[in-house]
Structure formats: C-alpha cells, structure tokens
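1. Would you be able to build a 3D model of this:
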Amino acid sequence: MRVQNISGSANLDGDRVVIQSLSAGLATGGTVNATGSISLANGFPANVQVGLNSARYADGNLFVATVSGTLALSGNLTGNPLLSGNVRVEKADITVPESFGGGSALIDVKHVGTPKAVARTLARAKADERAAAPTPANRSSGLLLDVSIDAPNQIFIRGRGLDAEVGGSVRVTGPLNNIQPVGGFSLNRGRLAILGQRITFDSGTVTLVGDLNPYLNLVARTQGEGITVFVTVSGRASDISVDFSSSPALPQDEVLSRLIFKRSVGELSPLQLAKLAGAVAELAGGGGNNGLLDSLRGAAGLADLDIVTDANGNVAVQAGAYLQDNIYLGVQAGADGQSRVTVNLDITDDLTAKGSTGADGNSNIGVFYEKDY
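-> A predicted model of the protein is given here:
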C-alpha cells in the first residue's frame, strides 16, 4: 500500500515521542490518521490509536475492500506488538477469475562449469538445499492481531456466472503468519447463471482461512426434468469448483442436460451438445458470458443487475442498490409492462422488514427473523 499527502506533528516528552496528529491519504482511496505515543526505551513500547476512514485496499487480483474503523497498536515494536480494534467493511468485492492460467513444472537444471561469480551469487541467495533450513525457534512471530471485522452486507462475490452477496462478522486473531479467524460470512442473496438458467442459492458461507483468498461454500436446490438438482460451489475464490448432483442420483452431464434443456443427454441435438460442452467449460474456468451485464452494473453503481424470465417466458430487467447501509431497493421491469419495487430494511443483524408493490396493485409487507447457529 502507498500513502501520500502525509502531514502531522509530534513532540518529545522525556523518553517518549508523543504524536499529536498524523494523517495521510491512501493512493487507492480513503485516509488514515494516528495519535498516541512511542517510547524510546528498549523495544520501543508503543501506544498508538489508528483511524481508518473509507480506506480502500486492493490486492490487484481477487480482493477489493473499503473499510472504516479504529485500531490500537500496543507493545514493543521490535518484538510482538498487538494490533487490536474494530473495523467495519463498507463494501468488498471478491472476484472469481473467469479463467486460470496453466502452470508448468520447473525444469530441473544442473549447472555445468558454473562461473565463480554465479556460484557466489547462488550461495548468497541460498538457492540450494540450505534454503530449506528450519526457522530458528526463537524467531519473533511479528505483529499479533485481535481485530473484529463487521460486514452485515455488501460483500459481493462475482465471476464465472456467480453473483452473490454475503454478510456477517469475523474476529481475526494470531500472528500474521498464522491468522486464526473466528466467525464467517453467510449468504444474503445469490445466484448462478448458466446458459440462460438462473439458479438461486438457498444457503452459503464465506470463510477466511488465513489470507484474502477466502473459502466459498454455496448450495442451491432446483428442479430439473424429473429430478431435484443440487448445485454446490465450493473452494478457494481463486480455484472454485462447481458440482452438480441430483436425486435420484445421475451423472453430472445428465444432470446438467436435464437442468438446462429439460431432456436427457441422448435426446440432445448436436448444437445443444455443443452448448452443454461450452457450459461445462465455463464452469471449469473457460470464460464467462456476463461481461456486458457486469460492465453496465459497475458503470451504473448498482449492487445487482440481471435479466430474468418467468415460467411463461416473459423477460424482465432486475436491478438493485443500497440507499443506505441497511436499506436495499430493488426494481424489476418486464417487457409486458409489469413492474415491481421491493425494499429490504435491516432493523438488526437478525431482524429484517421486507415490502414490495407492483404495477398490478398487489402489495405485501413482512418482518423476518433469521438466526444462524
């Protein structure tokens, strides 16, 4: 991360440096500020409070997040200082790659007649079996964490036909090289698009397992031709797998055929077989077909944008956005002139009020209580 526009003031008070004010902007967006003190005694004991204001972090590959909160840095800076506090995730995007580059095994190279200069360089870099020497037992584990992360909504997972939103809270503890998260994020809403089929997820979780490449487990149930289809999206965000099963049990290609085309594989035309193969390739990471919708959704600043069809084949456009952190507005407009507006109000983490009204005059409202155990 790169900071810029740094400004601040500090003074010496005996053996302490007192930070009266310190602020900086992040190159990716947002600001950070700090106050407190650092002792000049052995180990440099610190007592510093850090504020994050809509600070944006991006790893350049899978993860982008905007966070605010207050943290405290305490303990010896040269030992195992503790970073603790509370952080609220305003919005986060986890991108599932559309395709994966194949990795090649390294060639086993043996140096013949290695020049002395090269041999010295290799020795300094420890590019031999000595590089695998164990870490000394007394080596410091570095910065320790005890941070609570709150994100009731607006954590979006998108890519390869997947579009889901999760929320929840996690407490992250332990050293940086062995993070121990407690808690997780559960599904608010989500779907998987495959060859025009929209499969809605019933449940799901996102778990941190030590880094910003989280583990996903999303489950959906839908009806195929004479079967009940179960769809499971699981694995690290960088390497997910999509599995199809059914009741009664059938091979995956047969399950996909009955789900997408409402008929058995043996009854498919050559064109349908080609589409089925393309769907399998897409799910395996061969490219997605939602690029246009994703571009439009991002340009319009929406949380959701989709094209849906009902049982009679009527087409409608569905869009949604957060008016505030706890108020979600959804709009659906159909080609037949029918439209509908829905509003979700998160009263607490477990209590939600939902209401909707349509152009046909039908309206409804309800209060829902959900609790995860």
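2. use CA for all of it now, contacts and neighbours both
-> OK.
3. In terms of helices and strands, where is the residue nearest the centre of the chain?
-> Per CA atoms, centre = their mean, the C-alpha nearest to the average position across the chain is that of residue 94, at 3.1 Å. Assessed by DSSP states H and E, residue 94 sits inside strand 82-95.
4. Can you list the neighbours in contact with that strand?
-> 54, 61-75, 143-151, 153-159, 237, 325 (CA atoms under 8 Å, 6 or more residues apart in numbering).
5. How about the contacts made by residue 368?
-> Neighbours of residue 368 in contact, by CA under 8 Å, 6+ apart: 351-354.
6. could you pull out the helices for the stretch 1-150 of the chain?
-> Secondary structure of the stretch 1-150 of the chain (DSSP state H, counting those that start in this stretch): helices at 116-125.
7. let me redo that: the stretch 201-350 of the chain
-> 252-260, 270-283, 291-300.
8. Make CSV from these and add mean neighbour count and distance to residue 5 to it.
-> Formatted as CSV, the helices of the stretch 201-350 of the chain follow (neighbours: other CA atoms under 10 Å; distance: least, CA to CA, whole Å):
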stretch, mean neighbour count, distance to residue 5
helix 252-260, 20, 55
helix 270-283, 16, 44
helix 291-300, 13, 29
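9. Tell me which of these sits nearest to residue 7.
-> helix 291-300 (33.9 Å; CA to CA).
10. hang on, the earlier thing: which one of the helices of the stretch 201-350 of the chain lies nearest to residue 218?
-> That would be, of those and by CA to CA, helix 270-283, which comes in at 14.4 Å.
11. to compare against the first, here's another:
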Amino acid sequence: MSGEKQTAENTKATRHWLKTGVLGAVIMLRHWLAWGLTVLAVLLLGLYGFMQYLKTDGGRAWLSQTASRAASTPDMKVDVSIGDISLTRLFVPALKLADAKGVFLEVEGLELGILPKTYILMRPALSRLDIARVHLGRLPNIPEDGAAVETQKAPADWPQIAAELKSFNIGEIHVGEAVYGQEQFFSLKSSIALSPRLAENDIDILLGAAAGRQASETTHAHVRLRVDEDENLIADAALRDAAGGMVTRLMGLPAGYDVDFALQGKGPYRDWQGTAQLRLGRELSGNFLLRLQDNRSLRVEADLKGPQKVAVTGHVTLPLQLSPPVLSLDEKIAGRFSTALDLRSVTLLLGLDDHRLAGRAQLTADVGGSLRQPVVDGSGTVRDASYENLAAGVKLSALRADIAATRSDIRISGISARTAGRGTLGGHAEISLRNPARPSFGFDVTLDKAQVLGLQNAQVQASGALKGTGDAAFMAIDGDITINKAEIYLAGFGSGSAASMLNIVEVNVPPHLRRAKRQAALPQGAYPIRLDIRADAPRAIFVRGQGLDSEWSAKAHVRGEAAEPQVDGHLKLIRGRYEFFDARMTFDSGLIDFSAGNLDNPDLDIKGSIKGKQVTANVAVSGTAMAPEVTLTSNPALPQDEILSRVFFDKSVTELTPMEMVRIAQIIGVMSGKLGGGAMDPISQLRKKAGIDMFSLNRDDKTGATSVSVGKYLSDGVYMSVDQGVNTEGSGVKLQIELKPNLQLETRVGSDNDNSVGINWKKDY
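-> Got it, this is the predicted structure:
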C-alpha cells in the first residue's frame, strides 16, 4: 500500500508541476506576445509617421539628398516627390535625375506594390513596379578622363530588394534626339519572378513601339527566362532592330543598317550552355557559343564572318554566376580575339559611301582587367593599303600603319602614305580606354606637299602639321599649314543665269522616293569639330575659268565649329587678267578680305585696266561679293557713258549701232557679275593638260603682233616664263626670283638682244 500511495503522490506532484509550468509558459508567452505586439505597433506607428514625414517638404528634401548621395558621380542629383503612401503602396508623381548639364532623365507616375514581408525582413519586398512615362532626354554626363573615374564615389549600400517583383511595366519610354539623333517612343511590359534560388526564377520582358506614337515598329525585344521541373534554366531572347532603330543608333551604325540577334540555351545552372546568332545588316553575321563553368564564369566564343573577307574569331571569359544571379564588374575578365579582313569591307560595314579602302589588315588582341576597367593588349598591321575620299577627290596610296594596344591605350604608329603629285602624309594616333564609358583619342599628322583636295575644279597641295584630340562627343583640330599650290577653276565665274534662280518644285514623286527624302531629312546627331587652323599661301593660288587667269597669295585663320567656321584672313593678288568680248582687263591690284568673319560675303578691293586703241579704262571693284560696286574712270578722262564705247569700239556712245549697244549691255552685265563671260575656256583646258601654271595669248595694239606666253613655277619663289611671237622670230625668256617677300630679282634674255636685269621692290598700302 505504501508503494501505491507513493506513486499516487508522485503523479499528483507531477501534474501540479506540469500545470504550474504550462501556466507559467502561457503567462510568459502572453507577456512576450504583448511585448512583441507593442513593439510592432510602435514600429508600425513609427513607419506610418515616417511615411507621412516623407510627404512633407523636409522629408522630400531628406529623401532627395539621400538618393543623391547614392548616385555614382559627384555632380548627380536626384529630385523625388512622394504622393500617396500606405503600408502596401507607394506612389511617386515625379522623379528627376540631373548632372552638371541639367536634367537628363524624368520619370512620371511611378507606383510600387509593397509586400507585407517588407516589415518582417526589414528590407523592401516589391510585388509590382508600374511607371506611366519615362523621358530620357540625353545620356548622363560621364567624367571625361581616367582620373575622373578614380574619383567617383562608390555607390551607397542600398537595401537588398527581395526578389518578389511580379511585374514591371512602363507605359511610354520617350528617348530624345540627343541620345542617338532621333526621338523614339517605346513601351515595356514584363512579368518577373526573381529569387536567389534558380528554380524560382521566371522572367518575361517585351519591349516594343508605344501605341499610336510611330508609324512602324523600329525596335522589338523579347526576353524569356524560366526554369523547368528538373531545375534547368531555359533562355530565349530575340532582338529585331530595323534601320534607324534604338539599338542601331546607340551602336553608331550608319543609316540603312538593321540588327538581328537571337539566343537559346538550356541546362542546369552549374554548367549551363547556350548559342546565339548575330547579324549586322548584310555585312557581318555569325554565331556565339556560351558556356557557364561551375557557376562561376561564363565563356563566350565568337565566330563572325562577312561576304567581303571579314573574319572575327575569339573568346572571352566573364565573371558571371546564375544562382544567385551575380555579374561582377570588378573581378577579372580574360579573352583573345583575332581579325583578318579586306579593308574594302570596312567602308561597307561602316556605311561610308564616299570612302574607299583597299588592302589587308591583321589584328590580334588580348582582353584583361575587369568589366569596369578593361585592359586591351594586342598588335596589328596595315600594309600596302589605299584610301580614296570621293567627296574631296583625295587619294592615298602605299598606306601603312602599325597598331599596338597596351593596357588601356591603343597606339597607331608609323602611319605613312603617298598622295597624288608626289606628296606624302605621315603621323601617329592614340586611343585611350581608361574611361570605357567615354573613350578619347588624339592624333598628329604631317603633310609634305600632300594633295588635300583633288576635285575636277579644285586641286590643293599643302604642307604642315595638324593635331587633333577628342572623344565620342567632340573633336578639336589645331595646326599650321602652308598651301604649296592651289588650282581653282571657276566653271561659272561671273554667271548668274536664270536657271540658278529658279524655284523648282517636284511633283508626282514616287512613294519610295518620298520616304527616302523624309528619312534623309530626319535630324541626325551632329558631331562637333572645333577648328583652330592657321593657313598661309605666299603664292601659287591660281584662280581661273571663263576668261579669268590670276594668281593670288593668302593668309587665313580658321576657327570655330567646322559646320559654321569663322575665317579671318585675306587673298591678295599677285598677277592676273580677265578676257571677255575680245578685250583684256589686266589686274593691277586685288584684295579679298575675310577679316569681318563673313566667309560668304567678303569685302572686295580690286583694281584693273582695259586698254583700248586711244582710251584706257580703269576699273575699280569695291563693296562686298554679294553687292559689288564697279567704278569706271579713263585716261584721258571721259564721262562714264563714253568710257566703254571708246575702249571697245573706239567711237562715241552716240555713234553705236543697235548691235553694239547690245554688246555694251552684255559687257556691263559681265562686269557687274550678272552675266557669264562665255561657256568655253579652251586656254585653261590647254594649260591644264600641258601641266603649266600660266598660258596666254598677247596682242600688241601698236604693231598688231601676237605672241604666246607660257609660265611655270620651277620651285618655291622661282618663276620662269617664255614669250614667243606668232609669225615673227621674236622670243624671250624671263626669270623671276623672290629674294624677300617684297624684293624680287628679274632677268630677261631676248632673241633681239633685248636683255635686262633688274630688282623690283613693292609695297602695299
């Protein structure tokens, strides 16, 4: 009995302790729950108060300052305003990003869906992100040199967003002209499930044209990522970018290019494999092989070819892992590429219709560093190449260069080429990739009697040095050049025909031509070129055509934008004449002045004379090129209306026949620049084919004898001319040597013993 009694007592005691323990645990749990609810209530109240604070001016200022501190560049500012806010929803009416140049990105109507786990995990967990409108006016201002990159502040540590974003939609994306030369409108639709676990990822993104904004879709992109039941990642992506679309313009491809890209892949995340196909217009296409190695790095192998003997092969390894998805910008990358191409394909690839390249190039490059700061080491050669600029008529032959890439710099040395007329060109260039977002370049070019213009009506040879620097945003060219010789043929000198003043309107233009005209009229991104070039031509600028035969010297300073240059300088006459209507005007002096900065309408100060049998007419042209003023005087002095009739017909104006009156009217028209001096110029054509600098027919009014004069520059400052009489034996050779700019030695040897030696000194006032 005693044992049973003891057992009962023990059972009773156990029940008592259990009852007491459970009661205590319940009481403790109730206290903990009350404390937790109190803390949660305090946190929620604090969060609600903080949300209300964000809607005030002070809260908005604090939020904007915090976001600005998180920006990656010191001058970037964020301006954000908060609208409706609750525990499950946040609405931002407007958000603006600005840099030193002003606002470049505007976001309107941003709405966030907030998941309850945000308040448990204490980090944002979003269910959706919808944006009504995004306006990208231009790309952000990036530091211009490598040093600036090093001073960039590191991005702030934003809270990690739990991968719960189910949808991300943008109603309209407006890309401004400054981004790639033409504004476009797009929309973005997506459903997204992101997770650190690969099996929980599901992405479907579609980018297309905004409804009702564009006549046709220029850019279409679709990305689909999902995981099957065996945890294989299945990837499908496609990009179709028509000519003039967003991608082609951002890549800087020429007009008319389109881009097709497709990617497919399937496999577990540790050794995922995929393939991709790329086509750039009709000039380059090929395949890529993608392999993920142990979920740590992605190896990409490329094999691209083109119809014009273009071949690009190589590989690169990128620091990428899929689970969780991470692409490091600072870990090492490695790769090697080699290219062998026929240079004729380069002009096709770049769409340079007015340029021609020929020859072969070999390039090999090793890629290292990181995605944030890539390093390129390689070499290449260009041999026995040629280049032709059809617009300028410039031809380079025997073109060669050596290319060397070291770390973040690419150097092109040993550039040499020959031009027409036995001229040469040499130089070197350097491209810096220290700031990958904004590569910069520089070059030095030396010219030695190189033909820089070779058109049918204009040829120019120049010597000197030019230096250029720039990047993707602008280029500056500085230098000093000497014009060794210039031949300018004025096919329409003195002409102001009615045809040139007609307002022609095209009618019944075919639809495809109208579309081409509209495309050509679209605004293109202008690449500014800043000039600071000093040019000097002490002699040998020959201006000829339609009876005009003249030689000039020149000095000019060209500054400002290449599209609208400012020219400060002048042209000064050395010798010249103008033949029209069986008469010759001999120029005594001439000055065309651009010092006012008006290139199209320079000031004129030209003096000459027309010698008749008994009267010599002195002609003075002043005013501007667009409004010249012609003044006539004579020796002996005559009234204005008598001078031309006496010079050309040796009679008074009252004695002129009707036909002679018409001829006088034509002469006045030519002298005022309103009528042409004739449609043919056989003397200029003969001089051009004979390779001489001066060719003229001369007539002595006293004796009636005719002579031929031929002249040529033997070297700089040495000019020789030969005179030969027609139907006579008289001939002579004259040699002019320029000792100083104002001092000239002249010798003449004639068959009639008319020999002479003299020194000429001149001074312009």
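12. re the thing from before, reformat the helices of the stretch 201-350 of the first structure as TSV; add distance to residue 8 of the first structure.
-> Formatted as TSV, these follow (distance: least, CA to CA, whole Å):
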stretch	distance to residue 8 of the first structure
helix 252-260	61
helix 270-283	51
helix 291-300	36
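13. right, so of the ones you listed, which gets closest to residue 371 of the first structure?
-> helix 291-300 (30.8 Å).
14. Give me the range in the second structure that that closest one lines up against.
-> Residues 681-690 of the second structure are where helix 291-300 of the first structure lands when matched by TM-score structural alignment.
15. just to revisit the earlier point, translate the residue nearest to the centre of the first structure into the numbering of the second structure.
-> Residue 94 of the first structure maps onto residue 488 in the second structure, with residues paired by TM-score structural alignment.
16. Now for residue 435 of the second structure, how many residues are close by?
-> 21 (other CA atoms under 10 Å).
17. My read is that it contacts residue 149, right?
-> Yes. At 6.7 Å, residue 435 of the second structure counts as touching residue 149 under the criterion of CA atoms under 8 Å.
18. just curious, which of the contacts of residue 368 of the first structure is nearest to residue 79 of the first structure?
-> The nearest one, if we look at these relative to residue 79 of the first structure and count by CA to CA, is residue 351, at 44.1 Å.
19. residue in the second structure matching that closest one?
-> Alignment note (TM-score structural alignment): residue 351 of the first structure maps to residue 743 of the second structure.
20. in terms of contact, does its match touch residue 758 like I think?
-> No. With contact defined as CA under 8 Å, residue 743 of the second structure does not reach residue 758; the gap is 10.7 Å.
21. Looking only at neighbour counts, state which of those two leads.
-> residue 743 (14 against 11).
22. so what's the more buried one up against?
-> Taking CA under 8 Å, 6+ apart, we find residue 743 of the second structure in contact with 759-762.
23. how about those residues, which pair is most distant?
-> Longest span within the contacts of residue 743 of the second structure, CA to CA: 759 and 762, 10.1 Å.
24. Looking at these two, which is more packed in?
-> residue 759 (13 against 9).
25. Spatially nearest residue to that one, not counting backbone neighbours?
-> Nearest residue to residue 759 of the second structure in three dimensions, chain neighbours excluded: residue 745, at 4.6 Å (CA to CA, 6 or more residues apart in numbering).
26. any idea how far the one you found is from residue 537 of the second structure?
-> 20 Å (CA to CA, to the nearest Å).
27. The two: which is more packed in?
-> residue 537 (20 against 16).
28. How is the counterpart of the more buried one in the first structure assigned, secondary-structure-wise?
-> The alignment partner of residue 537 of the second structure in the first structure, by TM-score structural alignment, is residue 151. Under DSSP: H, G, I helix; E, B strand; the rest coil, residue 151 of the first structure falls in the strand class.
29. Much appreciated, bye for now.
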